[in-house]
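K.L.:
here are the coordinates; sequence isn't available:
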């Protein structure tokens, strides 16, 4: 069987594509699917890919063999001392505070709805203390709004 050669074009650059040919030997019938036999096929010999390629990417030559060109040493500037940036700490703090504020507002709304449903006459609109009680450490992971609703 002869391999077909295709003329392809990608971003205006034309090239010919000839897929690798793989010789297989038919195997035993594995079963039937929708009335047709399906069988395993076995490779006659293992596929060996070429180890050395001369490639061209956007007009620049590229060789897959790393030892083809001597490596050039580049002097780098001294890196600043390791440490967290104050800006990053401030952003993390603001994110956490905003998250806690949103949880507090949701808790207050739940408290107001709960007192109205029960029929209490207490004014809990200005009740800003946290709802007390034992809270499992993973509570915050599942308590927040769904990320899907934010999109």
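P.N.:
Structure's in. What do you need? Keep in mind that what you see is a predicted model, and the values were worked out from it rather than measured. Numbers count the residues shown, from 1 in each chain.
K.L.:
when you work out contacts or count neighbours from here on, use the C-alpha atoms and nothing else.
P.N.:
Will do.
K.L.:
would you state the helices of this protein in chain order?
P.N.:
When secondary structure is read from DSSP state H, the chain shows helices at 86-118, 139-143.
K.L.:
right, and those - which one's nearest residue 33?
P.N.:
Closest to residue 33 of the helices of the chain, according to C-alpha to C-alpha: helix 139-143, at 44.2 Å.
K.L.:
ok, back up a step: so which of the helices of the chain is the most surrounded?
P.N.:
Among these, the stretch with the highest mean neighbour count (mean count of other C-alpha atoms under 10 Å) is helix 86-118, at a mean of 13.
K.L.:
against that first model, consider the following:
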């Protein structure tokens, strides 16, 4: 998809997510709608997983996240 913002042209590739269609969630204005749940990879990134804390920097300030 070709996009243009503040004088800059660029291309964007839309992200596609795998979803599963669930049960009926309800009705709205006479039409029923279904719940869509994304198929997620439930694994945590290895840098945050079992290794304890991770050292991060935000605007020049270093901090640890465990």
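P.N.:
Cool, got the structure. All values reported here derive from a predicted model rather than from experimental measurement.
K.L.:
ok so, going back, out of the helices of structure 1, flag the one nearest residue 25 of structure 1.
P.N.:
Distances from residue 25 of structure 1 to each of the helices of structure 1 were compared by C-alpha to C-alpha, and the smallest falls on helix 139-143, at 54.5 Å.
K.L.:
tell me the residues of structure 2 aligned with the closest one.
P.N.:
Under TM-score structural alignment, helix 139-143 of structure 1 has no counterpart anywhere in structure 2.
K.L.:
possible to save the helices of structure 1 as JSON lines with distance to residue 44 of structure 1?
P.N.:
Formatted as JSON lines, the helices of structure 1 follow (distance: least, C-alpha to C-alpha, whole Å):
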{"stretch": "helix 86-118", "distance to residue 44 of structure 1": "59"}
{"stretch": "helix 139-143", "distance to residue 44 of structure 1": "54"}
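K.L.:
closest one to residue 54 of structure 1 among the ones you listed?
P.N.:
The minimum distance between residue 54 of structure 1 and the helices of structure 1 falls on helix 86-118, with 44.7 Å, by C-alpha to C-alpha.
K.L.:
which elements pack onto the closest one?
P.N.:
When contacts are defined as 3 or more C-alpha pairs under 8 Å, 6 or more residues apart in numbering; DSSP states H and E, helix 86-118 of structure 1 packs onto no helix or strand at all.
K.L.:
10 Å - rerun?
P.N.:
Packed against helix 86-118 of structure 1, as judged by 3 or more C-alpha pairs under 10 Å, 6 or more residues apart in numbering; DSSP states H and E, are the following elements: helix 139-143.
K.L.:
what does the helix it packs on contact?
P.N.:
When contacts are taken as C-alpha atoms under 10 Å, 6 or more residues apart in numbering, the neighbours of helix 139-143 of structure 1 outside the stretch itself are 100, 103.
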